[in-house]
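Enquirer: From the sequence below, what's the structure:
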Amino acid sequence: MQDITFANAGVVLAGSLTLPDRGAPVAGVVMVGGSGPSDRDNDTHFPPIRRHLVDAGIAVLSYDKRGVGGSSGDWLDATVDDLASDAAAALDFLRARPEVRSRAVGLFGHSEGGWVVLRTTTLRDDVPWVVTNGGPGTTPAVQDRYSLANTLRRTEGITDDEVDAALAAYDRVIEAGRRDADFAEASRLAQSPPTAFTAHAAEVDEHYWTFLKRKQDHDPVPDAMRLRCPHLAIFGAADDVVPVADSIHLFTAAACHPHRDSRATLTVEVFPGADHRVRTDGGTRLAPGYLDALTRWIIGRTGDPRA
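Expert: As a prediction, this is how the structure comes out:
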């Protein structure tokens, strides 16, 4: 593993590049983290996946999001297009390495990173494959509402009526975002009347509100319809952050669209009992079979690195 930096659109992004100990050039993958201030390891999520991929002969590059770790800029000022452009720059950096087969480098995006890599893939015609890992097929507004509902229902002492009132408040704030309401109006709607949503909304400041309302209605389905390469969509069946069944339905509908490119196959893997990070046993380990399924699918589209 080595520390690397690459530039894109006025920012410098810092990351890690891990290369297999192979004599011949290998396939590669750029890993893109999830929402918030995600670093090159996406907290503790990426390292075990990285190790398995590298052991299978696949080079891995991951990087700190703008304003995180060693990267400049600020992710709160970024759009999905900005983040997609960063992923594209990472892709070009990895492809330029002599140890890597340039035409065998694809993208892996976790959660929000799924929206990002789908957008990256539609911006160019040279991405050979893309993986979304817990990547929603819905908009952020729909996904966040689903996550909020599950969080509230797990909270001791909150009744169904209180959950419904909190979700109604959430919906009012989302509608305010669509009107480009300012932070003061959004705060008023979240606090009056007080609901179980009020405490969650209090964690949002003005800068974050501007980011959220800009992002909330990003729809990944048009990007999925414009794909020109195979797509692997991985989910944990017990994911309480992303609506899995709805996401699979939306990705499948896009794959069945008559104008979808013939190269854009869709493979869906759902791991029973696994959470948003496709982990089981209380989030202590990746789901059985996950690493092998991911590696097998990538190698099936890049050729056996041992050959």
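Enquirer: C-alpha only now, for contacts and for neighbours.
Expert: OK.
Enquirer: State the distance from the closest residue to D126 other than its chain neighbours to A7.
Expert: Closest residue to D126 apart from its sequence neighbours, by C-alpha to C-alpha, 6 or more residues apart in numbering: R103 at 7.6 Å. Look at R103 and A7: by C-alpha to C-alpha, to the nearest Å, they are 21 Å apart.
Enquirer: Repeat that for Q191.
Expert: 42 Å.
Enquirer: do S35 as well
Expert: Applying C-alpha to C-alpha, the value for S35 to A7 is 21 Å.
Enquirer: Please look at G114 and T138 and confirm they touch.
Expert: No - counting by C-alpha atoms under 8 Å, G114 stays clear of T138, with 10.9 Å between them.
Enquirer: Report the central residue of this structure.
Expert: G113 (2.2 Å; C-alpha atoms, centre = their mean).
Enquirer: Report whether it is found in a helix, as I expect.
Expert: Yes - judged by DSSP: H, G, I helix; E, B strand; the rest coil, G113 forms part of a helix.
Enquirer: give the contact list for it.
Expert: With contact set as C-alpha atoms under 8 Å, 6 or more residues apart in numbering, G113 has these partners: 32-35, 132, 135.
Enquirer: same thing but 10 Å
Expert: 31-35, 38, 80, 83-84, 87, 107, 119, 131-136 (C-alpha atoms under 10 Å, 6 or more residues apart in numbering).
Enquirer: so A89 is in which element?
Expert: A89 is located in helix 80-95, with elements delineated by DSSP states H and E.
Enquirer: to compare against the first, here's another:
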Amino acid sequence: MTKKSIFSLLLLTASIVNLQAQDKFIPSIWEGKLMGLRLVLKIDEDATSKQPVAVFDSPDQGAFGLKVSKLNITDDSLSAFSSQINGGFKGAFNKDKTELEGAWNQGTAIPFVMKRVSQASALKRPQTPVAPFPYTEEKLTYQNATNTVKYGATLTVPNVKGNVPVVILISGSGQQDRDATIFGHKPFLVIADYLSRNGIAVLRVDDRGVGETTGEVTSATSKDFAYDVLAGVAYLKSRQDMDSQKIGLIGHSEGGLIAPLVATLSKDIAFIVSLAGPGISGSEILRKQTNHLFKQQGLSEAEILTFQELQETLNKLSEKYSDNSELKPIFQETMKNWLANQSEATLFKLGFSGPNADKAIDQMAAFYFLPWTRFFRAYDPAVTLAKIKIPFLALNGGKDTQVLAKENLAGFEQHLRIAGNKNFKTMAFPELNHLFQHAVTGEVGEYSTIEETFDPMVLETMVTWIKSLK
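Expert: Sure thing, here's the model as predicted:
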């Protein structure tokens, strides 16, 4: 989705070949913001070969030391290129050689300015908790019921007498560490710290394939991730210091979809908090996200409508053919026919033109073929939420551009009311984005520029609501 497309744009790796540079730029550091994310180019001299070397850092994404495959510096310009993704940056120097103005090009040219700096700017994340803590923090591992997945986790337990309520934090789409680290923010660490300071234990877990957690990811769906959460529930029930009657779930984004799934599989769940979770179908979520992204890229309403029609056709094909080997040739033929009827200008905006057109099409096909995509697109919250009778709190940011507050909160209200749930509540926080930060636009590119990790009012709202439960 949006976040993933930004990630793939910036993660650059390759071997160094044919590097050239002028001595006056060795060493040097160049920094700019690409689609709101900082990108740093570091040029230095290899200690052994004495040849110039260069790497990209994407600090907002936690990616460092990513090798440049080709570097060229002249009196007028600098270019850094990655052969692995067939993309890179080229810019012209200003008069005093302190700034480069040019474009990042990976099929589509994006205007990009880099400035020479003495050192890369540091992230400011004032909410990140710092030890010592007024609660016990325990790093641990446990297995699932079939001993096929090992989970790495951290449990924070309030220093109080008696058993305490406990929540499991469930992350959104894309594999994340136990702190849900994104753009230097650690929202799950912030949530765990606040809740445990207020008498609630918290289990936060590395996702499959991340950190200390094992497990296969490529074929996994949200249903598989629900079973991962069940392993955490079983672990918590085995502990004597937890109140097994007060095990709750807090899920962010896709985690807000997974949490209700878990509750349909286990009677041990006492309550659910959904943070920007989907209250409408997965296919509708994807459609709205795509439309918003294309508007940001300057596509007209007519162009967006045309792509919507393509999406609907591909969705129906995916539903008809469950076997990817059957779907692939039909998918490719459908794409080929659609592309042939689009203008070059439209294809350029969509990234389906130039040397990377075939790669863009392959990436789109790969996304459609993923078991995760098939499951998410078919997900209907009405079916799952019809079974949810436990207390349910759904929260959303009013400036969320990924999971829109109005439609999704209305969906939760409708489905839970039909289910006969007697204890549910929905709340919108007008100034917050998808990550529950105070935002100006709510766009993804803004996330990394905001120092706030998670709105304190939302933290207080969760604690107050959980403690109010009998």
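Enquirer: Please work out the TM-score for the two chains.
Expert: Overlay of the two chains. TM-score (TM-score structural alignment, normalised by the length of the first structure): 0.88; 298 aligned residues with a C-alpha RMSD of 2.2 Å.
Enquirer: same for the helix holding A89 of the first structure, what does it pack against?
Expert: If you count contacts as 3 or more C-alpha pairs under 10 Å, 6 or more residues apart in numbering; DSSP states H and E, helix 80-95 of the first structure packs onto strand 2-8, strand 11-18, strand 26-32, strand 58-63, strand 100-110, helix 112-122.
Enquirer: Next, work out how far apart the aligned residue in the second structure for L148 of the first structure and L275 of the second structure are.
Expert: Alignment note (TM-score structural alignment): L148 of the first structure maps to T290 of the second structure. Distance from T290 of the second structure to L275 of the second structure, counting by C-alpha to C-alpha: 21 Å.
Enquirer: next one: L34 of the second structure
Expert: Distance, L34 of the second structure to L275 of the second structure, using C-alpha to C-alpha: 28 Å.
Enquirer: now do V149 of the second structure
Expert: From V149 of the second structure across to L275 of the second structure, the span is 26 Å (C-alpha to C-alpha).
Enquirer: Which of the two has more residues huddled nearby?
Expert: L275 (27 against 18; other C-alpha atoms under 10 Å).
Enquirer: Just tell me what that one corresponds to in the first structure.
Expert: In the first structure, L275 of the second structure lands on N133 (TM-score structural alignment).
Enquirer: Give the next helix or strand downstream of the longest helix along the first structure.
Expert: Criterion DSSP state H: the longest helix present in the first structure is helix 160-178. Using DSSP H and E, the helix or strand that follows helix 160-178 of the first structure in sequence is helix 183-191.
Enquirer: Next SSE downstream of that next one?
Expert: Heading C-terminal from helix 183-191 of the first structure (DSSP H and E), you reach helix 198-201.
Enquirer: Can you list the buried residues in whichever helix or strand comes after that next one?
Expert: Downstream of helix 198-201 of the first structure, the next assigned helix or strand under DSSP H and E is helix 206-215. For helix 206-215 of the first structure, a neighbour-count test (16 or more other C-alpha atoms under 10 Å) marks 209-210, 212-215 as buried.
Enquirer: Including distance to H249 of the first structure, could those residues go into a markdown table?
Expert: Formatted as a markdown table, the buried residues of helix 206-215 of the first structure follow (distance: C-alpha to C-alpha, whole Å):
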| residue | distance to H249 of the first structure |
| --- | --- |
| W209 | 30 |
| T210 | 30 |
| L212 | 25 |
| K213 | 25 |
| R214 | 25 |
| K215 | 22 |
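Enquirer: Now check the second structure for the residue matching the residue nearest to the centre of the first structure.
Expert: Aligned partner of G113 of the first structure by TM-score structural alignment: G255.
Enquirer: I am finished for the moment; much appreciated.
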